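Visitor: would you be able to build a 3D model of this:
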Amino acid sequence: MGSQLDLRTVLKDGTEVPIEISLSPVETEGGTMVCAAIRDIRDHQKAVVAVREAQSKAESALAAKSRFLATASHDLRQPLQSLAMLTEALLLKIEDPELADLVERQSVSLENMRSLLNSLLDISKLDAGAVNVEIEDVDLLKIIEDVCLGYQAEAEVKGLKLLVEVQNRVVRSDRNLLQQILQNLIGNAIRYTKKGNINVISNIVGDDIQIEVQDTGVGIPEDQLPHIFDEFYQIGRNPQEGSVGLGLGLAIACRIAEKLNSRIEVQSKVGKGSTFSFKLPLNHILLPKKQMPKIESPAPLRESKAVFLVDDDPAVLKSTRFRLSLQNGLEIFTASSPKEADELLDQIAPRKPDIILTDYHLGTEKNGVDIIQDIRKRTGSSIPAILLSGDTAIDVEELKRDDINVIFKPNHGSELVDAILRILAS
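Guide: Presented below is the predicted three-dimensional model:
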């Protein structure tokens, strides 16, 4: 009774088939008897096998898609990285105003391409289930400040004020996914706001904290509100504008919020602006108040600094070297493999690199992190380092603990130069 056994029986024609027998005790006047129900389970077993095979194929397809996305994320960003570096270097070298205008237009197109590529890869990763969620204690204000600092220049170009009024609290969330939600919401607010402010505020709601991104933009018609989180849906798209996007930012933010067991809500009035909000669970730890840091231009270098640059892509290596060499005070040394990096260290000895700049994927068993650790070990010095990567799945926080800065590809040459100067200054 109650045992699960693998049972078979033989039919009259001699065929052996799998069966299932259910036994139940029945009390009668003559005593206890057993009622037996015997079922032929051939069709059931075939269905089980079919489901398992389908599940196995689906898992294989998902794994293949994840591998493709990881490769595409890196390989598609490499040529864009090279183009971005060369374009910015050209802008610095060209003196003819007409040619400078043409190259500036090319630069804008490249920036649009970068934004579109990132959006497509993000939505593909979400579709493929290739996004892992790691819940931890997160300093909410620090995350919001970092995101806003990244958008301050863009806001200032449009004459917008980017204001933060957020409690300094700890939330339970995934650090990288939370940052991505904020980037999409703030970037969307700046895109659809021509004048006024972008406010990021927070309110305590029970055991949660509600984060709001408010803008004074064009607003959303009521009949379009149900569709704004759909993929490729854009409100009042003007093809004549330089940057129109794909209409994926809100769709990505919405899906990420769902992975964090949250939900993005929106309130909007045409001509007045919009407010996007979502909630996160609080860890009831109070942090000291702090002010949002101001962006200050890095100080010029007083003496020559050696930049140790490693990248296995010849085009990216050459274009990055060319762009960095235009910055006064930087002397660039390049290598295209771990072996060349070792040889280069011997060549420049006893001089040590002042900063290491390396790609993450180098087409060898060793990656960029290994290169940084090897150089630090060989020189006996904790040399500051920047890891360049097209792979957005790397653990940025863990690398920060190893004193390794991360900049994702493709990036602006000026962004890279500023990061180098800030690190050297500190």
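
Visitor: for the rest of this, base every contact and every neighbour count on C-alpha atoms.
Guide: Will do.

Visitor: strands along the stretch 201-350 of the chain, start to end?
Guide: Under the criterion DSSP state E, counting those that start in this stretch, strands of the stretch 201-350 of the chain are mapped to 208-215, 265-269, 273-286, 305-310, 330-335.

Visitor: buried residues in stretch 413-426, which are they?
Guide: Residues G413, L416, V417, A419, I420, L421, I423, L424 are the ones in stretch 413-426 that count as buried (16 or more other C-alpha atoms under 10 Å).

Visitor: of the strands of the stretch 201-350 of the chain, which is nearest Q373?
Guide: Q373 lies closest to strand 305-310 among the strands of the stretch 201-350 of the chain, at 13.3 Å (C-alpha to C-alpha).

Visitor: tabulate the strands of the stretch 201-350 of the chain (CSV), appending mean neighbour count and distance to L246.
Guide: Putting the strands of the stretch 201-350 of the chain into CSV (neighbours: other C-alpha atoms under 10 Å; distance: least, C-alpha to C-alpha, whole Å) gives the following:
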stretch, mean neighbour count, distance to L246
strand 208-215, 22, 21
strand 265-269, 15, 20
strand 273-286, 19, 19
strand 305-310, 21, 34
strand 330-335, 18, 37
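
Visitor: could those go into a markdown table alongside distance to D40?
Guide: Below are the strands of the stretch 201-350 of the chain laid out as a markdown table (distance: least, C-alpha to C-alpha, whole Å):
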| stretch | distance to D40 |
| --- | --- |
| strand 208-215 | 54 |
| strand 265-269 | 53 |
| strand 273-286 | 52 |
| strand 305-310 | 66 |
| strand 330-335 | 69 |
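
Visitor: which one of those strands lies nearest to R351?
Guide: strand 305-310 (8.7 Å).

Visitor: ok, L286 - contacts?
Guide: Shown in contact with L286 (C-alpha atoms under 8 Å, 6 or more residues apart in numbering): N168, R169, V170.

Visitor: to compare with the earlier structure, here is another sequence to fold:
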Amino acid sequence: MRNPLRLAEGRTLVEQLRLLLGNVGSSVVPTILVALLLVWVLSNESNATGLRVWAGMVILSKLWCAREARRMLAMEIPPDRARGLVWQQMSLNAVDGAIWGALGWAALGTTTMAGSVLVVAVLAGVAGSSMSSLAPVLPVFIVFGSTELAVLAAKLWTLDDPAYNALGVAGFLYVVTLLGQARNSAKAALAAIKLRFENVELIERLRVETGHAQAAHQQAEQANLAKSKFLAAASHDLRQPIHAQGLFLEVLARSKLTASQYDALANARATWQASAEMLDTLLDFSRIEAGVVEPQMQVFPLQPLLNKIENELAPQADAKGIVYRSRETHVAVRSDPALVALILRNLVSNAIRYTERGGVLVACRERGGRAVIEVWDTGIGIDASQHEDIFREFHQLGNAERDRRKGLGLGLAIAQGLARALGTTLVLASRPGRGSCFRLALPTAQMGVVSSGVEVIPGHSSVFDVRVLVIDDDDAIRAGMRQLLTAWGCECDVADSIEEALALARLRPPGLVISDYRLRELRTGAEAIAALRAEFGLQLPALLITGDTAPQRLREARASGVPLLHKPVSPNQLYHGLVCVLNDVELDSSFAMLEATPDAGLKRA
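Guide: From the prediction side, this is the model:
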């Protein structure tokens, strides 16, 4: 702690000075009252004039000190002027202390012993009061107290009376005691001022750091938004040619080909399927981010769904030489079977991908009214420090080279997002080198007469007897749709704009409209369908197809209320979409069947 007898520097001294000056104003009225009271009590014929002069000097001195204090408090005190102002205060208080000490010269020896005791008591009280008000700048109090004591002691010495000498010694001891207390008060004031400055600096640092953190958070949000926009734009632009490619491959498959051409076609379709699956994964993630996944809750038994997943994925385990096993369960749950199937498919696929020895086990336990589905594996395991990171998008373990055969790193992010949409969460337990266990808890329910929701998709044996109007601004997609729909028995008109579609519809009224969502000039397929329905009736069947994965676009498309498919649309999906809209069947319920197939993603609008 800095010695309070030494003046502080800079802003600390300024604050000490302002604290001292702030105490001056409160002592003006008490000083005037005490001075007038002493004149009234102690005055007699021999000392009346002296006491009046003394009282006037005390009042003038105090008023002057108060005026100077108010003036200095009203201005900004520069740190380089603080020392000079301290010396000024020392001078003013030296004069004030001398005037107070002069009370002894005006009253002692001319009044009674009781009056003399009163004089000494008042001077002691003034010294004590000054200690509390002047202690913030200790040298100022020392000057005041020393001057008051010196002037009083000089008078007591001239009286040459043992009693007065004793009063002088007592006064000296009292002032020494006050000096000790003043020193402690000065230390406390100095510490409080420094602490306040430290707090101010801390608050300022926190403000700056908060600003930096907010700026970093804003940058992170902007980067995340830019990432989402990039993924949406890239996904849309990739979906257009892949969607057209799938249409042409389907048309080509219906042609007469040689054996080698069929082999080449099979390879081309496999490549198309792999590309479509990766784009579907991106779409699933975008749909979760957009918040447009709405669970369709129903009661269903778990075992058929577990059997379906085992039939689909067990061949992958067999190919790696590991065991795939699922325990039988008779539990029924209330949830969305399509979303549960997609979560489990992601978990089982991951388990197979990261297991080289041993196997994968899928089991279900009933605990407290909930069915806990567990996916166990004997794979590489996951370190505890990675338990949160693996649920982040594009985070993969052991795939620094980004091998596309190991996926995109979105499976667990999608699974966790879907679990949250179902009102639950995924729980992970894992040990490096020993394997992992993912748990999904679902509410149990009593089975009634319900559909399993995992049926076999019928073949395209029937043809359509309907005129279809296709609206798309991509030439290749229009050509592919015309050929495929014609092969299905449809009469097909194609248009690249809303105006052309209306013109064709007036010539040949359509029985079904299929429109791309994003058209030229920032117009949408929802607008096109609304315009056609305004002219041909609200019951005109319609289907939207989009390659957009931007969250805002997905929400807009969903708000249109028109059934929605996502590019690249497989011929299977398009066929069943047509069946649903032409028969006024809810598209979501039909697509629950498609979502249970290995190559399907989230198809909810």
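
Visitor: right, and the strands of the stretch 201-350 of the first structure - which one's nearest D402 of the first structure?
Guide: The nearest among these, by C-alpha to C-alpha, is strand 305-310 at 18.2 Å.

Visitor: and that closest one, what other elements does it pack with?
Guide: With contacts defined as 3 or more C-alpha pairs under 8 Å, 6 or more residues apart in numbering; DSSP states H and E, strand 305-310 of the first structure has these neighbours: helix 314-325, strand 330-335, strand 355-359.

Visitor: kindly reformat these as a markdown table containing distance to G368 of the first structure.
Guide: Output for those, formatted as a markdown table (distance: least, C-alpha to C-alpha, whole Å):
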| stretch | distance to G368 of the first structure |
| --- | --- |
| helix 314-325 | 14 |
| strand 330-335 | 12 |
| strand 355-359 | 6 |
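
Visitor: between these, which one is closest to I38 of the first structure.
Guide: strand 355-359 (65.5 Å).

Visitor: got the angle between the closest one and strand 330-335?
Guide: On the basis of axes from the mean of the first three to the mean of the last three C-alpha atoms, to 10 degrees, strand 355-359 of the first structure is oriented at 40 degrees to strand 330-335.

Visitor: same for strand 355-359 of the first structure, what does it pack against?
Guide: Packing contacts for strand 355-359 of the first structure, counted by 3+ C-alpha pairs under 8 Å, 6+ apart, involve strand 305-310, helix 368-379, strand 385-389.

Visitor: ok, average deviation of it from the second structure?
Guide: After superposition onto the second structure, strand 355-359 of the first structure sits on average 1.7 Å from its aligned residues (mean C-alpha distance after the TM-score superposition for the first structure).

Visitor: what's the spacing between that strand and its chain's center?
Guide: 21 Å (C-alpha atoms, centre = their mean, to the nearest Å).

Visitor: onto which residues of the second structure does it map?
Guide: Under TM-score structural alignment, the match for strand 355-359 of the first structure in the second structure covers residues 512-516.

Visitor: so the helix or strand N311 of the second structure falls within versus strand 370-377, what angle?
Guide: Per DSSP states H and E, N311 of the second structure falls inside helix 302-320. Per the same axes, to 10 degrees, the angle that helix 302-320 of the second structure makes with strand 370-377 is 0 degrees.

Visitor: pull out the buried positions in helix 302-320 of the second structure.
Guide: Buried-residue list, helix 302-320 of the second structure, by 16+ other C-alpha under 10 Å: L302, Q303, P304, L305, L306, K308, I309, E310, L313, A314, A317.

Visitor: the helices and strands packed on strand 305-310 of the first structure: which one's closest to S56 of the first structure?
Guide: strand 355-359 (35.2 Å).

Visitor: of all the helices and strands packed on strand 355-359 of the first structure, which one is nearest L248 of the first structure?
Guide: Using C-alpha to C-alpha, these put strand 385-389 closest to L248 of the first structure, at 22.6 Å.

Visitor: other SSEs contacting the closest one?
Guide: Counting contacts by 3+ C-alpha pairs under 8 Å, 6+ apart, strand 385-389 of the first structure packs against strand 355-359, helix 368-379, strand 404-408.

Visitor: can you tell me what sits against the helix or strand following it?
Guide: Using DSSP H and E, the next helix or strand after strand 385-389 of the first structure towards the C-terminus is helix 396-401. Helix 396-401 of the first structure has contacts (C-alpha under 8 Å, 6+ apart) with N405, V406.

Visitor: report the buried residues of helix 396-401 of the first structure.
Guide: V396.

Visitor: now stretch 121-135 of the second structure
Guide: V122, L123, A124, V126, A127, G128, S130, M131, S132, S133, L134, A135.

Visitor: please, which helix or strand holds the first one?
Guide: Element membership of V122 of the second structure, judged by DSSP H and E, is helix 113-134.

Visitor: so the very next helix or strand once past that helix matches what in the first structure?
Guide: Proceeding N to C from helix 113-134 of the second structure, the next assigned helix or strand is helix 138-159, under DSSP H and E. Alignment of helix 138-159 of the second structure against the first structure: no match, by TM-score structural alignment.

Visitor: other SSEs contacting helix 138-159 of the second structure?
Guide: helix 82-107, helix 113-134, helix 162-253.

Visitor: now, of those, which is deepest in the fold?
Guide: By mean neighbour count, with neighbours taken as mean count of other C-alpha atoms under 10 Å, helix 82-107 ranks first of these at a mean of 21.

Visitor: what's the angle from it to helix 138-159?
Guide: Going by the same axes, to 10 degrees, helix 82-107 of the second structure makes 20 degrees with helix 138-159.

Visitor: tell me which strands and helices helix 82-107 of the second structure is in contact with?
Guide: The contact analysis (3+ C-alpha pairs under 8 Å, 6+ apart) places helix 82-107 of the second structure against helix 10-24, helix 48-74, helix 113-134, helix 138-159.

Visitor: I'm done for today, thanks for sticking with me.
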